[in-house]
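1. Kindly generate the corresponding structure for this input.
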Amino acid sequence: MATIDFPEDLIALEATAWEEIQAGALTVDTAAKVQERLTAFAADKGIDRHAAEMELKRVVRHGETEAAG
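-> Modelled structure (predicted):
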C-alpha cells in the first residue's frame, strides 16, 4: 500500500481515540470526530475511506510516522 500523507490534525484525533481505547474510555464524541474527519479527508483525496482508516490506524498504533509526512 502506498503511504498516505495524513494531516497532523487527523493523526492527533486518531491518537486521542487510541489512547481512549487503551484506557477503556473511548467516547462516542471522539470516535465520531475521527470518522467525520477521516471521511472528509478520504473524499478530498479521492481515496478509499476504509483503506485510509486502516493506514491511519497503522501509523498511529505502530508508530510508523514516515507516512505522516
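2. all contacts plus neighbour counts: C-alpha atoms, from now on.
-> Will do.
3. so how far is the one helix or strand Ala52 maps to off the chain centroid?
-> Element membership for Ala52, per DSSP states H and E: helix 49-62. Between the centre of helix 49-62 and the centre of its chain there are 6 Å (C-alpha atoms, centre = their mean, to the nearest Å).
4. I'd like the structure of this one too, to check against the first:
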Amino acid sequence: MADTDFPNDLIALERSAWQAIQAGTLTVDTALAVQQAVTTFAAETKQSRIDVEMALKKKVRHPEPEAA
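-> Modelled structure (predicted):
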C-alpha cells in the first residue's frame, strides 16, 4: 500500500490506543472507536480495511525517522 495521508484525528486515535495497549489500559470502547474510524476511512478512500489498519499501525508504532 502506498503512503496514505491519514487524517490527524485518526492518527491521534490510534496513538491513544497504542499508548493504552502499552500501559495495559486499553478498553473495548477505545478499540471499537479505532476500528470504526479505520473502517470508515477505508470505505471513504476505497481501500481495504486491513491494508488501512496495517499502514496506520505501522505509521504510529514504527514511524519513519524525520528528515534532517
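5. now for the helix holding Ala52 of the first structure, which elements pack on it?
-> Packed against helix 49-62 of the first structure by the contact rule (3 or more C-alpha pairs under 8 Å, 6 or more residues apart in numbering; DSSP states H and E) you find helix 8-22, helix 28-45.
6. which of the residues in the first one are buried?
-> Taking 16 or more other C-alpha atoms under 10 Å as the basis for neighbour counts, the residues of helix 8-22 of the first structure that come out buried are 10-11, 13-18.
7. before we move on, back to that, how about CSV for the helices and strands packed on helix 49-62 of the first structure, with distance to Met54 of the first structure added?
-> Output for those, formatted as CSV (distance: least, C-alpha to C-alpha, whole Å):
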stretch, distance to Met54 of the first structure
helix 8-22, 11
helix 28-45, 11
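8. related to what we said a few turns ago, mean shift between the helix holding Ala52 of the first structure and the second structure?
-> Its aligned residues in the second structure lie a mean 0.3 Å from helix 49-62 of the first structure after superposition (mean C-alpha distance after the TM-score superposition for the first structure).
9. ok, now how distant is Lys45 of the first structure from Leu26 of the first structure?
-> Distance from Lys45 of the first structure to Leu26 of the first structure, counting by C-alpha to C-alpha, to the nearest Å: 27 Å.
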